[in-house]
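[1] What follows is a protein structure lacking sequence information:
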């Protein structure tokens, strides 16, 4: 099944004033209840990365887990979970960051990735880039190379994807919402 940008975008809903007033939240959860849309999204990433030299897929809590876990399964790659503080057992390393509506902290388990690993970092959405930069920092602290950052949605008006690309990390998103 081929990827259809219009079809997938038709599944993404905008929730105004969530999680706080002034935010237009792009909700990808309808994709998960639409088998055709889910297949299109997963297949688009599988086709993009099937012949790549990535060794691991890292994903960010929590919506990023849903696509990345299927992608890791399809590509037969280890999955690294990047979670909100306090959600992972054992020894972890953490990184705080700012996001468009507050502050937060991410963690990964120590030893979850080895020196020289070639990592695809996946999240559902790229906004200001704060979450992704925190995740990139955690992975790099363990010696990983970030091959690419991937997301379903890019919000280029918020500048995150441009900042990531300026750090010499490629970015790929299935769709973008500009000026709205």
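    Okay, I see it. Being a predicted model, the structure only gives us computed values, none of them experimental.
[2] hey, let's count contacts and neighbours off CA atoms from now on
    Fine.
[3] distance of residue 112 from residue 80?
    The gap separating residue 112 from residue 80 is 6 Å, by Cα to Cα, to the nearest Å.
[4] ditto for residue 91
    Taken as Cα to Cα, the span from residue 91 to residue 80 is 14 Å.
[5] Tell me which residue lies nearest the centroid of the chain.
    For the chain, the residue sitting closest to the mean C-alpha position, by Cα atoms, centre = their mean, is residue 123 at 1.1 Å.
[6] Structure two is appended below for comparative analysis:
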């Protein structure tokens, strides 16, 4: 583990048994409340993607918006909002999926990407992979290609990264809480 990962993890709070019994929620609020660790996150992601041919960034509702919007600005790329159901004005396309603790539906606006676009999907966390897989399905239905799925945190014990890799999507995270999910 690098020093940066240790520092990053020290600024992520574990909330046990929330939003339900048996789940440990990884709260990035402490990281966002301090300029240094938040800058570290944005700088690391900017450096990773600055020399790649990415056409758009798809940020997942809601904490993914915080990271994705700044990254899109830094990379001078359009931002696609992957929102929870009924939060975007029509016309939208929808995809339902399972979460670690329930089920949900996400949507994007029709025409938010086009055939051949290379899209980076970004969120705060990869748990079961359901949200990113649903986002991927939506983007691909519009003719886009998923360049990679990136997150601040990976929870490898929940197998989301493995599921994404098994369908051909590369995965990148800045830190992992293995054995601690």
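    Okay, I see it. Values in this document were obtained by computation on a predicted structure and should not be read as measured data.
[7] still on that earlier bit, residue 91 and residue 80 of the first structure - which one has more neighbours?
    Ranked by neighbour count (other Cα atoms under 10 Å), residue 91 of the first structure and residue 80 place residue 80 first, with 23 against 10.
[8] For the second structure, which segments are assigned as helices?
    3-10, 29-32, 35-49, 63-75, 130-141, 160-166 (DSSP state H).
[9] Could you dump the ones you listed into JSON lines with mean neighbour count added?
    Output for the helices of the second structure, formatted as JSON lines (neighbours: other Cα atoms under 10 Å):
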{"stretch": "helix 3-10", "mean neighbour count": "14"}
{"stretch": "helix 29-32", "mean neighbour count": "16"}
{"stretch": "helix 35-49", "mean neighbour count": "15"}
{"stretch": "helix 63-75", "mean neighbour count": "19"}
{"stretch": "helix 130-141", "mean neighbour count": "23"}
{"stretch": "helix 160-166", "mean neighbour count": "18"}
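[10] Just tell me which of those helices ends up closest to residue 151 of the second structure.
    Across the helices of the second structure, residue 151 of the second structure has its closest neighbour in helix 63-75 (8.1 Å, Cα to Cα).
[11] need the contact list for residue 83 of the second structure.
    60-62, 106-108 (Cα atoms under 8 Å, 6 or more residues apart in numbering).
[12] mind listing what the residue nearest to residue 23 of the first structure when sequence neighbours are not counted touches?
    Closest residue in space to residue 23 of the first structure, ignoring its immediate chain neighbours: residue 17 at 4.8 Å, by Cα to Cα, 6 or more residues apart in numbering. Neighbouring residues of residue 17 of the first structure by Cα under 8 Å, 6+ apart: 23-25.
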